[in-house]
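In: Here is a sequence with its predicted model. Questions after.
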Amino acid sequence: MLLGRALIGDTSCFGEVVDDRFHLLVGDVFGEYRRSGQSLPLVDVVLGAPLAGVRLIAVMGGFLEPGTSRPSGAEPMWVPKACNFVSGDGAEIRVPSALRGPVNVEAELAVVVGRPLSGASPAEAAGAIFGWSVFNDVTAAEYVVPGLWATAKSIDGFASWGPWIRRDLTEERVLQGLAITGTVNGVKVQSGNTRHYRFAPSEMLSHVSHRVSLFPGDVVTLGTPLPPPVAAVGDQIVCEVEEVGVLNNHLVAEG
């Protein structure tokens, strides 16, 4: 099941994407909901970010090198991604004139939390997964070298995700391996596979929940294959996760 969000008239509406149609939903997507009976052709709908006003957490160093194993005692690394103006598929990402260096565009799989988690075990965290989405974790490269990761990842507008949340994908399938690819102006610049995650998504959610309580709608991006590609104003970015979706963005200058 693919859950999307679109602006219909002046109203933000959730819908199921089935057979190239957007079936409007009524109710609470984190509780009980149903189809309203109204649907629109998907080509007539502009999908935004699947959820509005979400809290973002970005995993660092999420991938192992192929053929290597996780060192004993390794700890997950993550930072809050506190950017405003999160966008969706087809959106422009504005690069502020205050930035002096390039930006990295990072194709990632993101996991969406479906119910509250605090001090959760990995098994409890796995049961709280609401769904999965494609994420473009844009990062200001000039802040990476001095280690200012939260700043690097929290520039206004430096997050885009969508085009929907896939709800019927299991963590087991994710760990079996889904291809992650990124292209800039039609050239493949990034490639990886979720079978090489350093930590399972449920392990990441568990680790975070022992330090920061998680709530329905929170989004945890699970890391990007290295090295992250560099992009510039004018570039067209495509992030794709196998069996989840394709996310398109265009980098533009601020103003």
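Out: All right, it came through fine.

In: Every contact and neighbour count from this point should use C-alpha atoms.
Out: Noted.

In: if I look at the nearest residue to residue 25 once chain neighbours are set aside, how far off is residue 131?
Out: Distance criterion Cα to Cα, 6 or more residues apart in numbering; nearest residue to residue 25, sequence neighbours excluded, is residue 35 at 4.4 Å. According to Cα to Cα, to the nearest Å, residue 35 and residue 131 sit 19 Å apart.

In: between those two, who's got more neighbours?
Out: Using other Cα atoms under 10 Å as the criterion, residue 35 and residue 131 rank with residue 131 on top: 24 against 14.

In: check contacts around the more buried one.
Out: Residues near residue 131 by Cα atoms under 8 Å, 6 or more residues apart in numbering: 111, 112, 113, 114, 165, 166, 167, 168, 169.

In: Could you do residue 86 as well?
Out: Per Cα under 8 Å, 6+ apart, neighbours of residue 86: 49, 157, 158, 159, 160, 161.

In: May I see these organised as TSV, with neighbour count, secondary structure and distance to residue 204 added?
Out: Shown next, in TSV, are those (neighbours: other Cα atoms under 10 Å; DSSP: H, G, I helix; E, B strand; the rest coil; distance: Cα to Cα, whole Å):
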residue	neighbour count	secondary structure	distance to residue 204
49	24	coil	23
157	19	coil	25
158	26	coil	22
159	26	coil	20
160	26	strand	21
161	32	strand	19
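
In: Save those as TSV, and put in distance to residue 3 too.
Out: Putting the contacts of residue 86 into TSV (distance: Cα to Cα, whole Å) gives the following:
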residue	distance to residue 3
49	11
157	22
158	23
159	19
160	16
161	13
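
In: Please, where are all the strands along the stretch 151-255 of the chain?
Out: Assigned by DSSP state E, counting those that start in this stretch, the strands in the stretch 151-255 of the chain fall at 160-166, 179-184, 187-193, 219-221, 230-231, 236-241, 245-253.

In: JSON lines for the ones you listed, including distance to residue 100?
Out: Shown next, in JSON lines, are the strands of the stretch 151-255 of the chain (distance: least, Cα to Cα, whole Å):
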{"stretch": "strand 160-166", "distance to residue 100": "22"}
{"stretch": "strand 179-184", "distance to residue 100": "20"}
{"stretch": "strand 187-193", "distance to residue 100": "22"}
{"stretch": "strand 219-221", "distance to residue 100": "26"}
{"stretch": "strand 230-231", "distance to residue 100": "13"}
{"stretch": "strand 236-241", "distance to residue 100": "20"}
{"stretch": "strand 245-253", "distance to residue 100": "13"}
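
In: Included below, for side-by-side comparison, is a second structure:
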Amino acid sequence: MRTVRFEDETGYARRGEWTDDGIVANGNTYDPAEANVLAPSEPTKIICQAGGYMDHREESGFDDRPDRPELFLKTPNCVVAHGDAIELPPGRESVEFEAEFGIVISEQCRAVSEDEAMEYVEGFTCVNDISNRDDQEQERNWVRGKAFDASCPIGPVVATPDEVPDDATLTLRLNGETKQETTREHMIFSVPELVADVSELITLEPGDVIATGTPFGPDELAPGDTVEVEFDGVGTLENHVIAR
């Protein structure tokens, strides 16, 4: 099942199933092109993995395999939905896309084991970890670099784990041109490993998202760009880019 949150024609927020025939909710079918799609969950936090794929670690100057996931946070102000604008922060010259897929948590959990981790996973979604390199790299400031407004598009749906193949392909297209592509098989840490590691010290709440890291190829965005993140079983998250 692929679950979507959206506003109907009256502005009422609904939850439905995104099917080949449209969005089905409460016996009605809505046209996805006419619906105002919302972020698929309302996370209290987004826990992000840095360097989740070796090819990206290597292009960033790190050739070692980490002993455990390297983590940072994005906050709810970062979240934008499918179809919304990515706002480039003013005065920054290097703002980049990062295609990822996200693990969406189903219920509160803490200190879960790898064996039980999937019991707390509602499903998967697409994530674009927009990164302000000016502040991240020049000042080593990950708050200004990662947690600015509208820096984390998520969506368009949450796909249950059975919908997403073990070898699912993750792709990013910028203005129609493929810029990033990998498969889930190339992740350094598996989904259960990530959930277990994060939950060791951090209580996860329903709707929280663990962003699993990006592969080789992040590059700069400019006003007027259209960026798409596609993940097998989930679909395509599309956003346009504007200057703030």
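Out: Noted; the coordinates are in hand. Please read these numbers as outputs of a predicted model, since none were measured by experiment.

In: The most centrally placed residue in structure 2 and residue 48 of structure 2, how far apart?
Out: With distances taken as Cα atoms, centre = their mean, residue 127 lies nearest the centre of structure 2, 1.7 Å away. For residue 127 of structure 2, the distance to residue 48 of structure 2 equals 10 Å [Cα to Cα].

In: Kindly report the same for residue 223 of structure 2.
Out: 25 Å.

In: So for these two, which residue has more residues nearby?
Out: Just comparing residue 223 of structure 2 and residue 48: by other Cα under 10 Å the higher neighbour count belongs to residue 48, 24 against 13.

In: Next up, the contacts around the more buried one.
Out: 71, 72, 73, 74, 210, 211, 212, 213.

In: Look at the third one and give its secondary structure.
Out: Spelled out, it's residue 73 of structure 2. strand (DSSP: H, G, I helix; E, B strand; the rest coil).

In: Just give me the neighbour total for the equivalent of it over in structure 1.
Out: In structure 1, the residue paired with residue 73 of structure 2 according to TM-score structural alignment is residue 80. Residue neighbour count, defined by other Cα under 10 Å, stands at 16 for residue 80 of structure 1.

In: right, and residue 80 of structure 1 touches residue 60 too?
Out: No. Applying Cα atoms under 8 Å, one finds residue 80 of structure 1 not in contact with residue 60, separated by 10.6 Å.

In: any idea what the residue nearest to the centre of structure 2 aligns with in structure 1?
Out: Using TM-score structural alignment, residue 127 of structure 2 lines up with residue 135 in structure 1.

In: ok, now residue 52 of structure 2?
Out: By TM-score structural alignment, residue 52 of structure 2 lines up with residue 62.

In: tell me, which helix in structure 2 spans the most residues?
Out: Secondary structure of structure 2 per DSSP state H: the longest helix is helix 191-199.

In: what's the spacing between the residue of structure 2 most remote from its centre and residue 16 of structure 2?
Out: In terms of distance from the mean C-alpha position of structure 2, residue 27 ranks first, at 29.5 Å (Cα atoms, centre = their mean). Distance check for residue 27 of structure 2 against residue 16 of structure 2: by Cα to Cα, it reads 10 Å.

In: The strand or helix carrying residue 133 of structure 1 against structure 2, how far on average?
Out: Under the criterion of DSSP states H and E, residue 133 of structure 1 resides in strand 129-136. Strand 129-136 of structure 1, aligned to structure 2 and superposed, deviates on average by 0.6 Å (mean Cα distance after the TM-score superposition for structure 1).

In: after that strand, next one along is what?
Out: Assigned by DSSP H and E, the successor of strand 129-136 of structure 1 is strand 139-140.

In: my guess is the residue nearest to the centre of structure 2 meets residue 103, correct?
Out: No. Residue 127 of structure 2 is beyond contact range of residue 103, at 9.5 Å (criterion: Cα under 8 Å).

In: Give the intersection of the neighbour lists for the two.
Out: residue 211.

In: give me the number of residues near the equivalent of residue 202 of structure 1 over in structure 2?
Out: Alignment note (TM-score structural alignment): residue 202 of structure 1 maps to residue 192 of structure 2. Each residue near residue 192 of structure 2 was counted by other Cα under 10 Å, and the total is 19.

In: what range in structure 1 does stretch 96-109 of structure 2 sit on?
Out: Taking TM-score structural alignment, stretch 96-109 of structure 2 hits residues 104-117 over in structure 1.

In: Now that stretch: buried residues?
Out: 104-115, 117 (16 or more other Cα atoms under 10 Å).

In: Can you tell me which of the residues you listed comes closest to residue 152 of structure 1?
Out: Residue 152 of structure 1 has its nearest neighbour among those in residue 104, at 9.7 Å by Cα to Cα.

In: these two touch, right, the closest one and residue 143?
Out: No. Residue 104 of structure 1 lies out of contact with residue 143 (Cα under 8 Å); the separation is 11.1 Å.

In: show me where structure 1 has helices.
Out: 122-127, 149-153, 171-176, 201-209.

In: and for the first one, what are the contacting residues?
Out: Going back to what we said before, that points to helix 122-127 of structure 1. Taking Cα under 8 Å, 6+ apart as the rule, helix 122-127 of structure 1 contacts 117, 171, 201, 202, 203, 205, 206.

In: switch to 6 Å and redo it
Out: 202, 203, 205, 206 (Cα atoms under 6 Å, 6 or more residues apart in numbering).

In: next one: the shortest one
Out: Counting by Cα under 6 Å, 6+ apart, helix 149-153 of structure 1 makes contact with 81, 139, 140, 143, all of which sit outside it.

In: from those residues, which is closest to residue 175 of structure 1?
Out: Closest to residue 175 of structure 1 out of the contacts of helix 149-153 of structure 1 is residue 81 (24.3 Å), distances taken as Cα to Cα.

In: quick one: contacts for the closest one?
Out: 56, 57, 153, 154.
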